[in-house]
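# coords below, sequence missing:
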C-alpha cells in the first residue's frame, strides 16, 4: 500500500515545492506596490530562487539514494518554512533577495522524485512514471494563477503566510505515508561522479534539459511581469495566461514520457528542438498578442514533451548512477531558467527590444537539434561496433584491393593475430597452402558474379597450427554500385571435422 502511494505522494510534493519556488514571480506585481525595486533589478528577484533550486539538485538527488525520498522531502519542507516566513515579513529589496535565494529548495526537490520513483517500476515504464511525476510542475501554474487572486483579497504578505500551512501539512504527510523501506544506494558521491563525468551523454542531456526545462522556467517567471509591462494587461489576466502556458507544458510532460516509452526518444527530441527554433524566431519579430500567444504555446508544447523525453533517457543510459545524473541534468535545467530572463532584461535595457534575445534562443535550440541528430547516428555507430566486437565469429574487413581494414576480438582469439599485426596486410597471411590457385580463382569468380561465397577452407594460425574454418565472404557496394570493401566471417570447425573422420 505504501509503495503504491509513492507516485501520487511525491508528485503532490513536487506541486508544493514548485508553488513555493515561484512565489516571488507570482506576486511580484503586488510586491512592487509596497517595495521599491528598480526596473533593471526585477529580473534578479525572479531569478535568484532558480540558482539554489538548480545547484541543490545534485546533493538532493544523491542523498535521495542514500537516505530515501521520505527523509529528504520532510527536511526540505521544514527548511522552507524559514524563507517563506522571512519574505512575508520583509520590506526591502535585500530581504526579497535573501528569502528568495532559499526558496530554491522548493525547486531542488525535483531530483528527489526522479531518483526515487524508478525503483518502484520496470524500465519500460520509467518514461511515463517520471513524466507523471514531472506534472508536479503544475505547482508553478497554481501559484501563478491563485496567488494573485488571493492577494487581491488579503494582500501579498498574508498570501505568502498561507504557504506555511501547506508546508507543514506535507511534511506531516511524508512522515506518515513516506516509504521507510525504500531501496538505498550507497555508492560514494565521488565514485558516482567519476563514473559519469567523462560520458558525453551526460553533458548532451544536460544541454537538452537546459533548453527544454530552462525555457519552461524562464517563461514561467518572465511572462507575468512581461505581459503587464509590454502588453499592459491586468495582473490577474497576465497570471491566467501564464498559468495556461504552465498547464500545457505540464500536462504534455507525461505524454512525452509515454511517447519515449513507445518510440525512439531521440527522434522525439529532434521534433521538440525544431519546434522551439520556429517558436523563438516567431517571438523575435515582436508580434501582437495573438501571434505571441501562438509562439508561447508552441514553446509550452515542445518544452513539455521534451522534458518528459529526457527523463526517460537518463535512467536508460545511467541506471546505477541515476541519482547523481538526475541531479546534474536537472541542475542544468534549472540554470536554464536563470539566465534567459536576465539576458532578455539586459538586452531590452540596451536596445529597447526583446527580439535579439529571442533570436539568440532560436539559435541555441537549432544547435541542440544538430546535436540530437549527431547523437542518434553516434548511437547507431556504437551499436554496430558492439555487435562487431561481441559476436563469437571471427570477422575481418578489407578494402576493395584486399588490404585488411579491421578485425574483431574473435578474429584474434581464433587466429592468434592482433589487430595491429594484420591491419594493412593481405588475408593470405592466414593461408595454409592446402588450397590450389584454381580454388581461389573460382572463389573470387563466384563472389564477382553473386556478391557472396561460402565454403570450407584450411587456414593457418599465428603459431603455425592449421585449422578448418567455415568462411563466408560478402562484397559491400556503395550507392553508385562500386565495391567499397569485403567482409569475411568465419568459425573454426576443425573439432567437428575430426570427429566426423573418427566416426
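Great, that's in hand. Given the structure is predicted, the values throughout are model-derived calculations rather than measurements.
# all contacts plus neighbour counts: C-alpha atoms, from now on.
Fine.
# I'd guessed residue 48 sits against residue 96; true?
No: between residue 48 and residue 96 there is no contact under CA atoms under 8 Å: 9.4 Å.
# okay, one more to line up with it:
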C-alpha cells in the first residue's frame, strides 16, 4: 500500500510533508516554551536551579511517554485526525500557564503542555506513507525539521515577553496553533490506514531488537537536542551573565544547527551504510562533550562545543530515523513512538540530573561527564552488535 501511495499523487505528498513539518514547528514551540523564559519564570516563582530544571524537564516527560500510544493511533486512525485533536488539546495548558499562581499548578500545566511533543510521532507517521523507502531518509529528515520549533521559540518568545508581557507569549502560541490547525484541516488529505490493526500487533515492534537499539541511539542524539536546547539559556545566563534575549538567541542557534543538519544525515544514510556513519557520530559527540566539560569558564570554547555537539547530534538524528521504516513494515508510527519516546526521555533526565548535581556540588562538569559516558555506551553497543557483528537493519 505504501508503495502505491508513494507513486500516486505527488502533490498530496508534498503538501503533507510541508504542512506536517510546519505543524510540528508550532507544536515544538509550545513544547519548549519554558526554556527561553526560564530566568523570568524563575524570578516570578522564586525557583532554585533544581526547580528550574524540573520545570524544563516536566513537559519532556509526557511528550516522550505519550509518543508510543499517539504513534500507534496515527497508524490506525490516520495522522491528520490525530494531529488536529492534538493541536486542540494543546490550547488547554497554553491558556493555563500565564494564569496559575503556584509552582505546583505551573508544573501541572507544564506536564499537560508536554503533549505537544508527541507531534513528532504523528508527523513522522503521517509523512512517511507518501514516499517510497529509498526516499524516506531525506523525507523523514525534512519532516523532522519540525524540531526547529525549539529554535523559533528561543528567538521569538523572550522578545514577545519583554515587549508585550508574559501573558502575550501564550496568547501568541494559542493563535498560532489555531491558525495552523485550520490550514492543516483544509489543505491536507488523510493518510491511508489499516483499521484492522490491533494494539497487540502494533506492540509487536517491541520484539524486534532493532527497536531497542534505535531507541538507545536516539536516547543520546535526540536527548542531546532537547536537553541542550533547554539548558543553554540556563548555562549562559548563570555562567556568563547573558540577558534572557541573548541567551535565547544562542539556544536558537544550537536548535537551528541541530535541526537543519538532520536532513543531511538522512540523505547521507540513503547512500552510505547507516551504522558505519553512526559510529563517527558517536565519536564526535564524545569528543565535543569533552570540550564542553572543560570549558565552562571559557566562553568561546563553550559555545563552540555546544554548536559542534549540535551538529553531530543532528546528523545522528537523521541517520537513526532513516532506519525506522525498516524495522517493522506498516508499523512506522509504532516504531517511531517507541524510538521517539526514548529520545524524549534522553532529554528529560539530563536537566534533572544536572540541576541536582549543581545544587550538590555547585558545578555542572560532572553532569556533562555522564553525557560522555552515555556516548561511550552507545558507541560500544553499536560497535559490538552492528560494526563488529553481522546484524544489519538496512542491507
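Yep, that arrived. Owing to the predicted nature of the structure, the values given are computational and were not obtained by experimental measurement.
# TM-score for this pair?
In this superposition the chains share a TM-score of 0.93, using TM-score structural alignment, normalised by the length of structure 2; 383 aligned residues with a CA RMSD of 1.6 Å.
# residue 114 of structure 2 corresponds to which position in structure 1?
Matched by TM-score structural alignment, residue 114 of structure 2 corresponds to residue 104 in structure 1.
# ok, its match - contacts?
21, 48, 49, 50, 51, 52, 53, 54 (CA atoms under 8 Å, 6 or more residues apart in numbering).
# so it versus residue 322 of structure 1, what's the distance?
Distance, residue 104 of structure 1 to residue 322 of structure 1, using CA to CA, to the nearest Å: 22 Å.
# over to residue 421 of structure 1?
Distance from residue 421 of structure 1 to residue 322 of structure 1, by CA to CA: 41 Å.
# who has more neighbours out of the two?
Legend: neighbour count by other CA atoms under 10 Å for residue 421 of structure 1 and residue 322, higher for residue 322 (24 against 10).
# excluding sequence neighbours, find me the nearest residue to that one.
Nearest residue to residue 322 of structure 1, sequence neighbours excluded (CA to CA, 6 or more residues apart in numbering): residue 315, at 5.6 Å.
# need the contact list for the one you found.
118, 126, 322.
# again, but for residue 375 of structure 2
220, 282, 283, 285, 286.
# next one: residue 284 of structure 2
Counting by CA under 8 Å, 6+ apart, residue 284 of structure 2 has contacts 309, 312.
# and the residue nearest to residue 322 of structure 1, how close does it get to residue 114 of structure 1?
9 Å.
# can you pull out the helices in the stretch 201-350 of structure 2?
209-239, 244-260, 262-271, 274-293, 299-327, 332-361 (DSSP state H, counting those that start in this stretch).
# can you redo the ones you listed as TSV with distance to residue 49 of structure 2?
Shown next, in TSV, are the helices of the stretch 201-350 of structure 2 (distance: least, CA to CA, whole Å):
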stretch	distance to residue 49 of structure 2
helix 209-239	9
helix 244-260	15
helix 262-271	31
helix 274-293	19
helix 299-327	20
helix 332-361	6
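# quick one: closest of those helices to residue 198 of structure 2.
Comparison of those against residue 198 of structure 2 by CA to CA identifies helix 332-361 as nearest, at 11.3 Å.
# what does the residue nearest to residue 322 of structure 1 align to in structure 2?
Aligned partner of residue 315 of structure 1 by TM-score structural alignment: residue 325.
# and what of residue 42 of structure 1?
Aligned partner of residue 42 of structure 1 by TM-score structural alignment: residue 52.
# residue 445 of structure 1 too?
By TM-score structural alignment, residue 445 of structure 1 lines up with nothing at all.
# if I look at residue 445 of structure 1, how far off is residue 453 of structure 1?
Per CA to CA, residue 445 of structure 1 is found 9 Å from residue 453 of structure 1.
# who has more neighbours, those two?
residue 453 (18 against 14).
# wait, residue 231 of structure 1 sits on residue 287?
No: here residue 231 of structure 1 lies out of contact with residue 287, judged by CA under 8 Å, at a distance of 10.8 Å.
# okay, buried residues for stretch 382-395 of structure 2 please.
By 16 or more other CA atoms under 10 Å, the buried positions in stretch 382-395 of structure 2 come out as 382, 383, 386, 387, 393.
# and which of these is nearest to residue 231 of structure 2?
Using CA to CA, residue 382 is the member of these that lies nearest residue 231 of structure 2, at 27.5 Å.
# any idea which helix or strand comes after the longest strand along structure 1?
Ranked by residue count under DSSP state E, the longest strand found in structure 1 is strand 466-477. Counting by DSSP states H and E, the next helix or strand C-terminal to strand 466-477 of structure 1 is strand 483-492.
# that following strand aligns to what range in structure 2?
Counting by TM-score structural alignment, strand 483-492 of structure 1 has no counterpart in structure 2.
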